[in-house]
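# What follows is a predicted protein model with its sequence.
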Amino acid sequence: MAKKAQALTGVSYVMPVLNEVEHIEAAVDSLTAQDYEGPFEIVLALGPSVDGTNAIIDEMARLDPRIRHIPNELGSTPGGLNAAIRASTHPIVVRVDAHSVLPTNYTRIAVETLERTGADNVGGVMKAQGRTPFERAVAHAYGSPEGLGGTQHHTGGDEGPADTAYLGVFQRDRLVEVGLFDEDIKRGQDWELNRRLRATGGTVWFTPELEVVYRPRSNLRKLIRQFVATGIWRGELARRFGTANSLRYFVPPLAVLGTAVGLILGIIGSVTGINWLAIAYAAPAVYGLFVVAATAVATAQEGLRSGLWYLIVLPCIHFGWGSGFILGFLKLTKNITAQTGR
C-alpha cells in the first residue's frame, strides 16, 4: 500500500477564502477525507475576513500540517487562486470553492480521468443542495432550465471535451504555461482560463462522474449581490471575447429589458390615456406567468415553503444577473468589483 501511495501523483488543493465562516470547515474536511492515496497539501489563500473565518483556519492548520494558509493580498478570487497555485508544490492542482463539498472519490476519479484522457483540465457537475427552504429554492434554480439554463455543469451529461468546467483539476505545468488566472477578471475567470488552455491546443474535459455539492447563498441580499456581480462579469467577457458561444447568456438581459420596457410603456399608456399602449403589459404578464408556472414545478418538488421562496428567488436571479450583464456588456460600471467565491 505504501509503495502504491508513493507512485501516485501528488495533488495540491487550492482555495481562496473570504468570510466563509458558515462553510469553511465542511469544505476543508471534505478534502482531508478524500480516498485518494497519493500525497496532498491544502493551500488556502486568505482574504481579510471579518467573520471569524481566519481563526477557524488557524486552528485547522495547527492540528493538521497538510493545511497551509497564505495571504491573498489582492482579496479577489483569481488573486487568491494564483497565490495558492504559486505556493503549491504538486503536479496536479485541484481548485476548490469554499462553498463546495467534494465527495470522497472526487480526487481519485479526477486524477484517473486526467491520466486516461490526457486533458489539461477535468471538471464535473455542480450539484447545488440547500438546507433551508430558501437555499433549496436557490438550489432548484441552479439545476433547472428556467433558472441557470440546465447546462451539463448543473444537470450532468455525456463525458467528453467541453468549453469550460466547474472548479477544475489541472495539470500544473499547463496552468503556469498559459499564465494562470487573469487577475483582472473577478468573475468568470475559469471560463477565460479554459479558453486559453483550448486556444493553445489543450483539452478541457467534462465527466459526470465528478459531482460536487455546492451550498447556495443563505439569504436574499447575498444572492442578489452574487448574481449582479456574476452578470456584470459575464457581460464584460461577452464584450471582450465575442458572443458566438454564449448566446444563451443574452436571454436574461433581454427578459429584463422586455419586462421593464413593457411596464414603463404600459404605465405611460394608463396615465396618458393612450389605450393601445396597454399591449405593452403583455411582456411582463408573460414573464409573470412563466415564473408562476416554474414555481408550481418547484413547489411540487421542493415543498410549499421553498416554492413560496421560489416566487422571489427566480426573478431576483434573472433580474440581478440580467441587469448586471447589461451593465458589464455596455461598460457602464467604472469599477467592477465582486466578493470572493461563486
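That came through, no problem. Residues are numbered from 1 along each chain as shown.

# from here on, contacts and neighbour counts on C-alpha atoms
Noted.

# quick one: A137 from W321, how far?
Distance, A137 to W321, by CA to CA, to the nearest Å: 17 Å.

# I'd guessed Y281 sits against L263; true?
Yes. At 5.9 Å, Y281 and L263 qualify as touching, with contact defined as CA atoms under 8 Å.

# Give the next helix or strand downstream of the helix or strand hosting P253.
Per DSSP states H and E: P253 is located in helix 251-272. The helix or strand immediately downstream of helix 251-272 is helix 282-302, counting by DSSP H and E.

# From the chain's centroid, how far away is that following helix?
Mean-position distance between helix 282-302 and its chain equals 24 Å (CA atoms, centre = their mean, to the nearest Å).

# what about versus this one:
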Amino acid sequence: MIISVGVVAYNEQNTLPKLFECIKAQTYPHDKMEIVLVDSMSKDDTKSLMEKFKKENKDFCNIQVLDNPQKKLAGGWNVILKNYHGDAVVRIDAHAEIPEDFVEKNVKVLESGEYVSGGLRPNIIDESTPWKETLLLAEQSMFGSSIAPYRRSEKKTYVKSVFHGAYKREVFDKVGFFNEQLGRTEDNEINYRIREAGYKICYSPDIVSYQHTRNSLKAMLKQKYGNGYWVALTLKACPKCLSVYHFVPLCFVLGIIGTSILAAFGFPILAYLMWGLYWLVAVGMSLLSVKGEKKTWCQLALPFLFFLLHISYGIGSFVGMIKLPFWKYKR
C-alpha cells in the first residue's frame, strides 16, 4: 500500500525539523511513502525547510512541496487531497510528533479492512519547566480539555473523530473535500460526512501520536477562544457534527451572567451554589491531575487555569452565537 503523509504548516520553522526527523525515522518502507508538504504562505523559513527536506531525502517514492494561498487549514488539506497519489493519506499536524511505527500501525489497521484509522493523542511540551508542565497537566485533564475518546481510551472501538487520521482514497473520493468556510471545526464536519457516507472511524490504542501543548497561557487561551468561537458558528453549517460537551463552557458563561444578575436583584443562592460546586470540582480535578506527579508551586495555579480555559472557550462561543445570525454561510 502506498501511503501519502500530508502536513500543512504556517510559520512552523521551530517545530518542522523535529517532525521531519520523525518522518524520516518511520519503519514503513520509504519507497511506499509519499510526503506532501503544504505551506500556507508562511512568513518565516517554513517553506525553505520543506524544500530542503525534499532535496535531501531521495528514498521516499515522492515528495511534493505545494502552496496554500488561502492560508486556512481546510484549504491546505484540500490542496493535499487534490494532489496526493497514494492508496491512503495520513493527516499529520505541523505542531506534532509521531513515533517511528506510526505509519506502519495505521497501514496494519487499514489493511485489516478498515477505511479510517487513528489512535491516542497525548500532549507533550517542547521543554520541561514547572510552568509548562503545569500547562500540560491542564491540557491533559478531562476537566481542562474534553472527553473525546482519542485523548485517553485504551480500547479499540469506533468513534466520531480521530486525531491524525489515516483515510483510504475511496473515502475522500466519495465524501469530497474539507469545508473551507470553517476555521477550526473542519475536521468535525468532514468526519460527520464520512460517518454519514457509511464509513466507520476505527480507533486503535496501538496507534499513538503527540500534539504539542501551547507554550504560554496566552497562546492556550487564544486557542480555546477560537475553538469556542468556531463551534458556535458551526451550528449554521453542520449542527449534527457537534456534541453536547462542546457547549458546556458556553453554558458556564451564561450561568455566570444569569446568577450574577439574580444576585444583583437580591437572589444570590444560585450564584453561591454554582461557584461552590465549580470550585469544588476544579480543586478535586487539580488534585487528581497532580497525583503521581512531582510537586511544584506552579501546580497551585491549576484550579485557576481550568477556570481561565473554560471562560475563554465559553466567551468565544458567546461571541460566535452573537455573530451566528449575521454569518453569511454558503451551503
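Sure, I can see it. All values reported here derive from a predicted model rather than from experimental measurement.

# TM-score of the superposition?
Aligned and superposed, the two chains score 0.87 in TM-score terms (TM-score structural alignment, normalised by the length of structure 2); 321 aligned residues with a CA RMSD of 2.5 Å.

# Against which helices or strands is the helix holding P253 of structure 1 packed?
helix 282-302, helix 304-329 (3 or more CA pairs under 8 Å, 6 or more residues apart in numbering; DSSP states H and E).

# and these, which is most packed in?
With neighbours defined as mean count of other CA atoms under 10 Å, these peak in mean count at helix 304-329, which reaches a mean of 23.

# Find the nearest non-adjacent residue to the aligned residue in structure 2 for K127 of structure 1, please.
Mapped onto structure 2 by TM-score structural alignment, K127 of structure 1 lines up with P122. Excluding the flanking residues, the one nearest P122 of structure 2 by CA to CA, 6 or more residues apart in numbering is Y210, at 5.2 Å.

# which residues in structure 2 form strands?
3-9, 33-39, 62-67, 88-93, 96-97, 116-120, 123-124, 157-159, 163-168, 201-208, 210-212 (DSSP state E).

# Show me what P239 of structure 2 aligns to in structure 1.
Under the alignment (TM-score structural alignment), P239 of structure 2 maps onto G242.

# Equivalent analysis for L287 of structure 2, please.
Aligned partner of L287 of structure 2 by TM-score structural alignment: A296.

# Spit out the contact partners of that match.
G307 (CA atoms under 8 Å, 6 or more residues apart in numbering).

# at 10 Å instead, please
Contacts for A296 of structure 1 (CA atoms under 10 Å, 6 or more residues apart in numbering) come out as 302-304, 307-308, 310-311.

# now, among these, which is nearest to P78 of structure 1?
Closest approach to P78 of structure 1 among these (CA to CA): Y310, at 31.3 Å.

# Distance of Q64 of structure 2 relative to V159 of structure 2?
31 Å.

# same question but for P17 of structure 2, I mixed them up
In this view, P17 of structure 2 and V159 of structure 2 are 32 Å apart by CA to CA.

# E196 of structure 2 too?
From E196 of structure 2 to V159 of structure 2 the distance is 13 Å (CA to CA).

# Also P130 of structure 2?
34 Å.

# cool, and M321 of structure 2?
For M321 of structure 2, the distance to V159 of structure 2 equals 27 Å [CA to CA].

# and what of G320 of structure 2?
Distance, G320 of structure 2 to V159 of structure 2, by CA to CA: 27 Å.

# For the aligned residue in structure 2 for R215 of structure 1, which residues are in contact?
Taking TM-score structural alignment, the alignment pairs R215 of structure 1 with H212 from structure 2. Counting by CA under 10 Å, 6+ apart, H212 of structure 2 touches 15, 93-97, 122-126, 136.

# Buried ones only from those, please, as a ChimeraX command.
Entered in ChimeraX, the line below selects the buried ones among these, by 16 or more other CA atoms under 10 Å:
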select :15,93,94,95,96,97,122,123,124,125,136
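
# Show me which of E196 and V159 of structure 2 is the more surrounded one.
Neighbours were counted for E196 of structure 2 and for V159 using other CA atoms under 10 Å; V159 has more, 17 against 11.
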